[in-house]
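Asks: can't give you the sequence, but here's the structure:
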């Protein structure tokens, strides 16, 4: 029984597989956070006691913030994957801090609108 190499597979030298799997877990965490934030936006817009314009705007802001989190996570996943394939890695200091700051500000604005 011979083993066929899957298409696009690369040799697992050193920590290559472990690094790619860690990148994938991080990506899934970004997606989980984005989906949770978008779901919170839907809940705010749908189930707010007054369900007025303020609730809709707050919900829309939270949904957009969730989509931004997911988009950043996807871009970062692809970037890190290319870096790992190239044998290099550059930590994302500016991007992560910027994304976190922007998302936090959007969430605070959404809460302020509801108050």
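Replies: Yep, that arrived. Since the structure is predicted, the reported quantities are computational estimates derived from the model, not experimental observations.

Asks: When you work out contacts or count neighbours from here on, use the C-alpha atoms and nothing else.
Replies: OK.

Asks: And the helices in the protein?
Replies: In the chain, the helices defined using DSSP state H lie at 16-47, 53-86, 93-114.

Asks: Use this one as the comparison:
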């Protein structure tokens, strides 16, 4: 019958598990980006509403800017990495993302260090 469509295997279907794992990893990066950006907005709002802040407004603005930059960078780099990995999976030439991980880890370390300094200064 013509109602039954003929199934055609694609290159992607050969490596279904790897592609699904790639998608899960991408979605984890997106959730991380949303959390990073949200924390930046939260810290700015807490600083603005508190009357006992000791850090200058510029420092808090830098925390917010760096958080948004980290979130946007995470989205951009994880999207590029997702498509590169999909291609590498099909070509069986997978390579790890060391530069991406190093860049995002450095950016996140800077954000977390600034958060730590902010909270340390507020508690004193």
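Replies: Here it is on my side, so go on. Nothing here was measured: the structure is a model prediction, and the numbers come from that model.

Asks: Mind checking how well the two chains overlap by TM-score?
Replies: The TM-score (TM-score structural alignment, normalised by the length of structure 1) is 0.78; 111 aligned residues with a Cα RMSD of 2.4 Å.

Asks: just to revisit the earlier point, okay, the helices of structure 1, which one's buried deepest?
Replies: helix 53-86 (a mean of 19; mean count of other Cα atoms under 10 Å).

Asks: helices or strands next to it in the packing?
Replies: Secondary-structure packing of helix 53-86 of structure 1 (3 or more Cα pairs under 8 Å, 6 or more residues apart in numbering; DSSP states H and E): helix 16-47, helix 93-114.

Asks: Where does that helix end up in structure 2?
Replies: Under TM-score structural alignment, helix 53-86 of structure 1 corresponds to residues 58-91 of structure 2.

Asks: returning to that earlier point: so can I have a markdown table of the helices of structure 1 showing distance to residue 5 of structure 1?
Replies: Listed next are the helices of structure 1 as a markdown table, based on distance: least, Cα to Cα, whole Å:
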| stretch | distance to residue 5 of structure 1 |
| --- | --- |
| helix 16-47 | 15 |
| helix 53-86 | 18 |
| helix 93-114 | 36 |
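
Asks: quick one: the closest residue to residue 89 of structure 1 other than its chain neighbours and residue 92 of structure 1, what's the gap?
Replies: Spatial nearest neighbour of residue 89 of structure 1, excluding adjacent residues (Cα to Cα, 6 or more residues apart in numbering): residue 83 at 5.3 Å. Taking Cα to Cα, to the nearest Å as the measure, residue 83 of structure 1 falls 12 Å from residue 92 of structure 1.
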